[in-house]
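Asks: Fold the stuff below for me.
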Amino acid sequence: MRSVPTPEILRDRGYSIAVIGGGITGLAAAMQARQSGAEVHLFESSSRPGGWIRTTHEDDWILEWGPHSVLPTSPTLIRLAEQVGLGDSWRSARKNASKRYIWRDNSLRALPSNPLLIPFSRALSPLGWARLVAEPLIGRGGDEEESVRSFFRRRFGVEACRYLADAMVAGICGGIPEQLELNSFSPRLKEWEQRYGSVLMGFLRSPRPTGVPFQGTGTLQQGMESLPSALALELGDRFHPDTPVTAVERSKNGWKLFLDGAYPTDTIQVDGVIMALPAFVAGRLLTPCFPRVAEALNQIPYASMTLVQIGYDPESCSKRPDGFGFLVPRDQGLPILGTIWSSSIFPWRAPDTKSLATIFLGGTRDPGVVDESDRLLVDRAISALQSVHGQGLIPVMTAVGKATAAIPQQCLGHGKRVTTIRSELLSHPELVVAGGYMDGISLESCARSGEDAALQVVSHLASRQE
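Replies: Here you go, the predicted structure:
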C-alpha cells in the first residue's frame, strides 16, 4: 500500500487510532491518521520524539547520533518536512560529498563516482573491476533466501563481494553479508536483476527524482532531529511522551491500551492500533493475543552501534578529509566500521577552521564494543583516525554515544517472518505492525512504513460504515 491523500474520510465518525512508538515511523503514522479525521494519540515511552534520530549542539559543534542525512529518493520525508514548516530548512551537501572511499591495504581507496572513473579507482584490482562491469552478462539466479554475500559474489565476483559488499553492509546496518537476506535487505537489487537481467542496467535505467529541495545528499540546517521535534509539536497534546504502553488487549469494540501511569485504571479505548516499536517490544505486547506474531517478532535480531564524535584541526593532518567518508571491510585492520566526515559534507557542523568526524563501531561485527568504557572507545577511534589522517591528528573535542539494540538485522529467513506477521494479523486489519524490520531500515522506508500502516487502519475503519 502506498501513501495517498485521505482527506478526512473519518471526520465526525468518532473513530480513534493509537500509535505506539514516537520514532519517525510512529510520527509519520500519526500524521497520516490525523489527516483522515480520526482522533489520534501517539504514546512514546521516552521523554522525546524521534527514536534514534538525535541531534545535540555542543558549543559550535552540531553532532548527529543517528541518521546524518537523506537521499533525493526520500519523498515521504521531504513531504513531512514541508507539512511542518521545514521545507526551507533543507541544505545540500558540498559537491565533494560524492567522493567516497574504502580502507584497503592501509590506505584510502576512492570509489568511482561514475563509470568513467572506474579505470582510475584502486578500490578493486583491474581484474576485479573487469569482473564487476561484466555483471550484465551474468544470467538470473538465486532464490528467495539468497544472502547478500551470495548475490554479490554471483553477480559481481569474489573481489567485489569481499570488499564492496562487506563495506556497504557495515555502513548501512552494521551487519555481515553472509547473514543477511538480500530480498529483505535490498529488494531493489533483486528487482533490477529480475526485470532487466542486470543490477547495473537497472541502476542506469532508474528514473532520477525531480523537484527535490536539495542536491545530492541533504540534511536539515539545525539537525535531523528538528524533523521529529516539529512533527511532535504539530501533533500537540496528542503526542504523549513518558507514557509507555504496558499491555494491549482486545475489547468489544476495538482495543484497550494499558498505560504506565499512577493508577491501574490508566487505560484508553481505541478503534485502531499502529505498533511502531522495536520488534522485541512489539512481540512482548502481542504475546497474549497473537503468540505466532510475537514468536516471529522475537526472532528478529538487533545490532548495537557505538558512535564516537571527534573534532580536530585538519591543518595538522597529513591526509585531510575530502568527501563523504570511508568504510572498512572486515579484514583490513581498523577496529571500526567506518567514518563520516561530517563537516566535510556539511561545513556548519564544526567551528571555523575545525573538522568533525563521526566514527562508527560495533554492529554485528563487533557486538561487545557497546559495553566498553568511553575512554577506551575514544582511544580506539582516535587511533583509527590517526592511521588514516596521520599521527598529527590531535582531538580538540570528543563525545561518545551508544545505541543498544538499535538496528534490526534482516537475516536469512526474514522474509518468511514478515509474511507470518502480516498473515497472522489479516484477521484484525485495524491493528498493524510497522517499522524498519517490516519495510526496510532506511529513514525513508521507516516513514513510508508508518504512513502505509495508517492508511491500512484508516481504510478498514472507513469501510465499516460503507
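
Asks: When you work out contacts or count neighbours from here on, use the C-alpha atoms and nothing else.
Replies: OK.

Asks: So which residues of the stretch 201-350 of the chain form helices?
Replies: 226-235, 279-286, 291-298, 342-345 (DSSP state H, counting those that start in this stretch).

Asks: name the helices or strands packed onto the longest one?
Replies: When contacts are defined as 3 or more C-alpha pairs under 8 Å, 6 or more residues apart in numbering; DSSP states H and E, helix 226-235 sits against helix 24-35.

Asks: what's the angle between the helix it packs on and helix 226-235?
Replies: Inter-element angle recorded for helix 24-35 and helix 226-235: 30 degrees (by axes from the mean of the first three to the mean of the last three C-alpha atoms, to 10 degrees).

Asks: Show me the contact partners of helix 24-35.
Replies: 6-8, 17, 19-20, 40-42, 50-51, 80, 228, 231-232, 235, 274-276, 434-435, 443, 446-455, 458 (C-alpha atoms under 8 Å, 6 or more residues apart in numbering).

Asks: rerun that using 6 Å as the cut-off
Replies: Defining contact as C-alpha atoms under 6 Å, 6 or more residues apart in numbering, one finds that helix 24-35 is touched by 8, 50, 276, 435, 446-447, 450-451, 454.

Asks: again, but for stretch 292-304
Replies: Against stretch 292-304 from outside (C-alpha under 6 Å, 6+ apart): 279-280, 283, 286-287, 363-364, 403-409, 417, 421.

Asks: just to revisit the earlier point, which two from the contacts of helix 24-35 end up farthest apart in space?
Replies: Within the contacts of helix 24-35, Glu8 and Gly50 form the most distant pair, 25.7 Å apart (C-alpha to C-alpha).

Asks: Here is a second sequence; please produce its structure as well for comparison:
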Amino acid sequence: MTHTTAPPEARPAQTRVVIVGAGISGLTTAYYLQRRFGDQAQITLVEAAERLGGKISTRIVAGHPLDTGPDALMVRAPVAAALIADLGLADQVVAPNGGGARIWSRGRLRSLPEGTMFGVPGGLLPLVRSRLLSPLGLARAAFDLVLPRNRPRAAGADPSIGELVRARMGAQVFNRLVEPLLGGVHAGRADTLSAQSTAPDIAALASTHRSLYLGLRHRPKRAAGAAPAGPMLVTLNSGLGGLVDALEAHLTDATVRRGRTVTAITPAAGPAAAAPRGYRVDLDDGDVLTADVVVLATPAFASAQIVATASPQLATLLEGIDYANVATIGLAYPRSALSADLVGTGFLVPPEEGRLIVGCTWSSLKWPHLADDNVVLVRCMVGRHGDNRWLTMRDSTLVRRVRDELADALGLVGTPQEQFVQRWDQGMPQYLVGHQTRLDAMAEELTTLPGLFLTGSAYRGVGLASCIADAERTADAIVAVRSSTRREDRAGATIAGRNLRVPAHRQE
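Replies: The predicted structure follows:
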C-alpha cells in the first residue's frame, strides 16, 4: 500500500501557544495541550523563577521530604486521579493515616463534631460531645431546627458564609467551627467569603432545606455493601515536588523559558481591531514572542499588569481579586520534646483565639512515609486575610512565636533539630462576596480578546485538584477556539469567555 505525504502548504499550521506561569496550572495546561495537539502546537512556557512548580515545593528536613506549600492532592476528583495515573505515579501514592484534625479552643485541643462539613455540624449530639460550645452556644445552635426556612434570595444574590451560618446556628458555631475550617483552606474570613464560590454545598443546603442539620442528614449516602471510594487526599512518597518533576519530564515538546517575566501582551492587529489575530508577547529581557493563543496562569495581580495595555477593563477586574499573605513553618523536633502522645493529624485555630498559627499538621503522624521513631515533623501555617501581624517579623522571631504557641497547645518544648520558614506573599486568593459576578464580567471582557485565556487558583478553586481540572478545561477550550476561529472569530472568543463562567468546584 502506498502512502503519500501532503505537501507542506496543505498541512495545518502549528498553533503557537504561550503559557505564562509554570505553577501547577501552567504546567498541567501545557501537558493537556501537548496531548491534544501533538506536533500541531508550538508550546512555550514562560516562568519568572528558575524553579518550576510555583507553590508546590518539597525540601528535605531531618532526612524526610517535607512540602513547603500544599502537602496533599484530592484524588476523589477524577481528573487528579487520572493525572497521577497518566504520569506513571500510581506506585508512589501515599494515603494519610486517620484521626483527623482538632480545634484549639479555650486552651484545649477538642475533637471536631462527627459529620461536619466546612465547619457546619451534622447534628446536635456530636456538638455536645465535642465540648466546643458553651451551654448557651449549644442552645443557640439548636435554633436551626425550629427557625423558619430561609427566605428565597434574589437571583444572583451571593451571601457570605458567615451570613448563612450565623443566622441559623449562632456565633459560637461560626466562630469556633466554620471560621477555623475555612481559614485552613482559604486563609480567609468567613464573613467576607462568598458562600457560592467557596462552599457551594452549604449554600445549596441553605436554599433547599429548612435546616442545615436536616440538610446534612439527608445528603446521599454510599449504598450498603458498596466498596469504599478510597482516600480523599494523597501525597507522593517523594513529596508533591515529584508531581512537578513528572510533569516537566513529560513536556518533551514544549520550550521552557525560566527566569523570564512577561511584561505585556498586545493584540497583533492592534487594540482597535475588531478581531485581533494573535498576540505580541514582550519579555523583560527585550525578547518578543508571537502567539496565536496566550494563557495567563499567573496570580490575578500579575495577570492584571500583563493585560493592562490590551484591556484596561480586564486589568481592573483582575486587580479586584484580593490575596492573603501566608507562610509555612516547618519544624523537626526530637521525639523527646513531646510531653504526651500526639492525637489525630493536627489542629486548627479559630481567629477568636488571637494566635498567629492558623493550622498545624503532625506530618510524621499524618503521612506513613514520614514516620520516624526519633523525630517529629511539624508543619504550621500562619496568615489570614487581614492579619499581617507576622509579616514584618524576622524569620527567627516568627519561629519563636510559633514554638511558644506549640508549647501552649501541646507542651512541645526543646529546640528543633531543623526548621524552615517559607513565606508566600500574596499567596492565597480570596473569593470574596461577588466573586462569581466578577468572573462573569471578566468572561464578557474576554470575548473581545480571542485567544486569551485565564487559569489558576484565583478563579474557580484554590486546591490543586481544582487547578488541574481548570487547566484541562482551559486546554479543551483552546482546542475548541482554534477550530472555531477558522470559521468565525467571534465564536472562538465566546468559547474563551465561557470558560470563566464555570462555577467554583468543591474545595480541597
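
Asks: quick one on the thing from earlier: in terms of packing, which of Glu8 and Gly50 of the first structure has more residues around it?
Replies: Neighbours were counted for Glu8 of the first structure and for Gly50 using other C-alpha atoms under 10 Å; Gly50 has more, 25 against 15.

Asks: Skip the chain neighbours and tell me the closest residue to that one.
Replies: Spatially, and ignoring its direct neighbours in sequence, Gly50 of the first structure is nearest to Gly23 (4.1 Å; C-alpha to C-alpha, 6 or more residues apart in numbering).

Asks: tell me, how many neighbours does the one you found end up with?
Replies: A total of 25 residues lie near Gly23 of the first structure under the criterion other C-alpha under 10 Å.

Asks: Kindly report the same for Ala441 of the second structure.
Replies: Ala441 of the second structure - counted by other C-alpha under 10 Å - has 16 other residues nearby.

Asks: after the longest helix along the second structure, next one along is what?
Replies: In the second structure, ranked by residue count with DSSP state H as the criterion, the top helix is helix 464-485. The C-terminal neighbour of helix 464-485 of the second structure among helices and strands, as given by DSSP states H and E, is helix 489-498.

Asks: I'd like to know which elements that next one is packed against.
Replies: Applying 3 or more C-alpha pairs under 6 Å, 6 or more residues apart in numbering; DSSP states H and E, one finds that helix 489-498 of the second structure makes contact with helix 464-485.

Asks: Trace Val307 of the second structure over to the first structure, please.
Replies: By TM-score structural alignment, Val307 of the second structure lines up with Leu286 in the first structure.

Asks: Provide a list of residues in contact with that match.
Replies: Applying C-alpha under 6 Å, 6+ apart, the residues near Leu286 of the first structure are Ala294.

Asks: again, 10 Å this time
Replies: 247-249, 275, 280, 292-295, 297 (C-alpha atoms under 10 Å, 6 or more residues apart in numbering).

Asks: Selecting buried members of the residues you listed in PyMOL, what would you type?
Replies: A single PyMOL command selects the buried members of the contacts of Leu286 of the first structure (16 or more other C-alpha atoms under 10 Å):
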select buried, resi 247+248+275+280+292+293+294+295+297
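
Asks: Make JSON lines from the contacts of Leu286 of the first structure and add distance to Asp143 of the first structure to it.
Replies: As requested, the contacts of Leu286 of the first structure are exported to JSON lines (distance: C-alpha to C-alpha, whole Å):
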{"residue": "Ala247", "distance to Asp143 of the first structure": "39"}
{"residue": "Val248", "distance to Asp143 of the first structure": "38"}
{"residue": "Glu249", "distance to Asp143 of the first structure": "39"}
{"residue": "Met275", "distance to Asp143 of the first structure": "31"}
{"residue": "Phe280", "distance to Asp143 of the first structure": "28"}
{"residue": "Arg292", "distance to Asp143 of the first structure": "25"}
{"residue": "Val293", "distance to Asp143 of the first structure": "25"}
{"residue": "Ala294", "distance to Asp143 of the first structure": "27"}
{"residue": "Glu295", "distance to Asp143 of the first structure": "25"}
{"residue": "Leu297", "distance to Asp143 of the first structure": "23"}
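
Asks: Closest one to Gln332 of the first structure out of the contacts of Leu286 of the first structure, please.
Replies: Distances from Gln332 of the first structure to the contacts of Leu286 of the first structure, taken by C-alpha to C-alpha, are shortest for Phe280, at 33.5 Å.

Asks: All the strands of the stretch 351-500 of the second structure, residue numbers only.
Replies: Here the stretch 351-500 of the second structure has its strands, by DSSP state E, counting those that start in this stretch, at 357-362, 375-382, 418-429, 452-454.

Asks: Figure out which of these is closest to Leu391 of the second structure.
Replies: Between the strands of the stretch 351-500 of the second structure, strand 418-429 lies closest to Leu391 of the second structure; by C-alpha to C-alpha that is 8.8 Å.

Asks: angle of that closest one against helix 300-307?
Replies: 60 degrees.

Asks: and strand 418-429 of the second structure, which stretch of the first structure?
Replies: Strand 418-429 of the second structure covers residues 397-408 of the first structure once aligned (TM-score structural alignment).

Asks: Kindly report the same for stretch 89-97 of the second structure.
Replies: Residue span in the first structure matched to stretch 89-97 of the second structure, by TM-score structural alignment: 86-94.

Asks: Quick one, which of the contacts of helix 24-35 of the first structure are buried?
Replies: For those, buried by 16+ other C-alpha under 10 Å: 50, 276, 435, 446-447, 450-451, 454.

Asks: now, among those residues, which is nearest to Arg380 of the first structure?
Replies: Using C-alpha to C-alpha, these come closest to Arg380 of the first structure at Gly50, 28.8 Å.

Asks: how near is the closest one to Leu231 of the first structure?
Replies: 9 Å (C-alpha to C-alpha, to the nearest Å).

Asks: How about Phe156 of the first structure?
Replies: 42 Å.

Asks: Next: Ala93 of the first structure.
Replies: From Ala93 of the first structure across to Leu231 of the first structure, the span is 24 Å (C-alpha to C-alpha).

Asks: Kindly report the same for Lys354 of the first structure.
Replies: Between Lys354 of the first structure and Leu231 of the first structure the computed distance is 32 Å (C-alpha to C-alpha).
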